[in-house]
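K.L.:
Coordinates for the following, if possible.
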Amino acid sequence: MSDQHNPPSTRTVPPNVHVSSHPLLQAKLSQLRSSSATTRETRNLVHEIATILGVEAFASGWKATGTGKTDCTPLGLEYETQGIDPANIALVPILRSGLGMIEAINDLLPSAVPIYHLGLFRERFSLQPVEYYNNLPFQRSEQSSDINNAAASVAVLLDPIIATGGTAEAAIQLLREWGVQRVVMLSILGSEDGVKRAAACWPEGVEVWIGAVDERCNDKGMIVPGLGDIGDRLFVAIGK
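P.N.:
Next up, the predicted model:
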């Protein structure tokens, strides 16, 4: 089917994938695709798109809940404070480019949460993910020294791009082995096959929230039309 009848933002995706239809996000994504966007503009657009994605993701399956604490308004009136459920959250950016989304999501949350990092890169020829950094804290269970209890029940996984899906799949499996009950992945753009691969690796435990889905990757594993190497664009590393 041609793109005229099946635009990138509405391609067929699994039920645990949520593609944004927010008009502001789509307008900003169009600006981000442009080769003329400066580094500063790129960083701002990634931040703004991540904010919209975060608002959409947190509006689904999350709820406000009382903290059991009270505070006073400027008029001296007491009120019960609210938090969010689940409260046991960790943010996990995939290095490098996931760092560009951290501030936006952290600012949305009502209180500070742990931030852990996963370093994964795609081997140049095989395009398979290689892990080079992982600071997920290992916690031993009281019942068994061999079982890891995650320090969070929900991991918010951040990576602007899901290209082949190999990196996303590897990160999700690492978080699952760590012991989280749920992974919420936020991405700006993905290829159709890559998004399906990420969503299928743990269907009951993963939600993918994404700005748009493009048709495919080229033979170098780059999404087309895509938006280039977002890590290089964020960190002025073009030509490395």
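K.L.:
from here on, contacts and neighbour counts on C-alpha atoms
P.N.:
OK.
K.L.:
Please name every helix or strand in contact with the one helix or strand residue 66 maps to.
P.N.:
Using DSSP states H and E, residue 66 falls within strand 63-72. Strand 63-72 sits against strand 78-85, with contacts defined as 3 or more CA pairs under 8 Å, 6 or more residues apart in numbering; DSSP states H and E.
K.L.:
Which elements pack onto whichever helix or strand comes after the strand it packs on?
P.N.:
The C-terminal neighbour of strand 78-85 among helices and strands, as given by DSSP H and E, is strand 89-95. In this structure, strand 89-95 packs against helix 99-108, strand 118-122, strand 154-158, with contacts taken as 3+ CA pairs under 8 Å, 6+ apart.
K.L.:
contact partners of strand 89-95?
P.N.:
Residues from elsewhere that reach strand 89-95, judged by CA atoms under 8 Å, 6 or more residues apart in numbering: 99, 101-102, 106, 113-120, 151-159, 171.
K.L.:
Let's compare: structure for the following, please.
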Amino acid sequence: MASTALLTPATERTSSYAPPSNPSLHVLDHPLYQHQLAHLRLAETDARAFRQRTRAAATVLCVEATRDLEVQAVQGQGPLATFEGDTVKERIGVVPILRAGLGLVDACLDLLPDDTSVLHIGLFREKKSLQPVEYYSKLPAQPTVDRVLIVDPLVATGGTAIACVHMIRDWGIPANKIKFLCLLGSEQGIQALLDACPGVEIWCGHIDKTLDGQGLMIPGLGDAGDRLFATLANH
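P.N.:
The predicted model follows:
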């Protein structure tokens, strides 16, 4: 994994950007998450380390985003005595937006109930128009889950995120049962998602203020899919 020695102490913050105040938006404020994000941003972080740190960051994100899952009381026999506890009651579906969303799936599955479904949706952003294009969907004919967690590392312009949320809503999942989890978002993209998808909770690790002319976040962390799957040389 990338060495912390590649990161140097900052004398002061160059940005005091504050996320928009909206009850549907949750931006993480956790030291362990910020530690992983700093290493994800490093150009020197190779694909293996990028995958490991993405998984670690996604673990923190998933824990924070699932605080309100409905539970049911249970009891069982332990090694020394009977016990009472809680288990998650809801049927949950994790929806990765292909392909970069795959990098967040295992972290979620490590934590969520064993019967959690993974429902793949393929969307990409057309390079010239920056509009989303659907190329794959593996949703059953009827909803098989009670709650959906959509996962994608980045929300830049917000187009693919919005398209995915609309697909899940059209499938039959109400907005208040959809959560969108991302490691990093742009101010513009997060606001677009809030405006287009009222009622959907957004859990974002951090928000960058700037997008460049190609719709890339600055400073961002580059193309998450290419960095996860070591395909940078293909461009």
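K.L.:
Superposed, how do the two chains score by TM?
P.N.:
For these two chains in superposition, a TM-score of 0.89 is obtained (TM-score structural alignment, normalised by the length of the second structure); 220 aligned residues with a CA RMSD of 1.5 Å.
K.L.:
Throw the helices and strands packed on strand 89-95 of the first structure into CSV and include distance to residue 165 of the first structure and mean neighbour count, thanks.
P.N.:
Putting these into CSV (distance: least, CA to CA, whole Å; neighbours: other CA atoms under 10 Å) gives the following:
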stretch, distance to residue 165 of the first structure, mean neighbour count
helix 99-108, 18, 18
strand 118-122, 10, 19
strand 154-158, 13, 25
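K.L.:
could I get these as a markdown table with distance to residue 5 of the first structure?
P.N.:
Putting these into a markdown table (distance: least, CA to CA, whole Å) gives the following:
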| stretch | distance to residue 5 of the first structure |
| --- | --- |
| helix 99-108 | 31 |
| strand 118-122 | 33 |
| strand 154-158 | 30 |
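K.L.:
Now check the first structure for the residue matching residue 216 of the second structure.
P.N.:
Counting by TM-score structural alignment, residue 216 of the second structure lines up with residue 222 in the first structure.
K.L.:
these two touch, right, that match and residue 228?
P.N.:
Yes. Counting by CA atoms under 8 Å, residue 228 is a contact partner of residue 222 of the first structure at 7.1 Å.
K.L.:
In terms of neighbours, single out the busier of those two.
P.N.:
Neighbour totals were compared for residue 222 of the first structure and residue 228, and residue 222 leads with 19 against 16 (other CA atoms under 10 Å).
K.L.:
how close does the more buried one get to residue 169 of the first structure?
P.N.:
In this structure, residue 222 of the first structure and residue 169 of the first structure are 17 Å apart, going by CA to CA, to the nearest Å.
K.L.:
can you check residue 113 of the first structure too?
P.N.:
In this view, residue 113 of the first structure and residue 169 of the first structure are 24 Å apart by CA to CA.
K.L.:
Give me the more crowded residue out of those two.
P.N.:
Under the neighbour definition other CA under 10 Å, residue 113 of the first structure and residue 169 were set side by side, and residue 169 has more, 20 against 14.
K.L.:
What is the burial count for residue 212 of the second structure?
P.N.:
The burial count for residue 212 of the second structure: 10, using other CA under 10 Å.
K.L.:
list the contacts for residue 32 of the second structure?
P.N.:
Under the criterion of CA under 8 Å, 6+ apart, the contact partners of residue 32 of the second structure comprise 57, 60.
K.L.:
how about 10 Å then?
P.N.:
Going by CA atoms under 10 Å, 6 or more residues apart in numbering, residue 32 of the second structure touches 56, 57, 60.
K.L.:
I figured residue 158 of the first structure was touching residue 119, is that so?
P.N.:
No. At 11.9 Å, residue 158 of the first structure does not count as touching residue 119 under the criterion of CA atoms under 10 Å.
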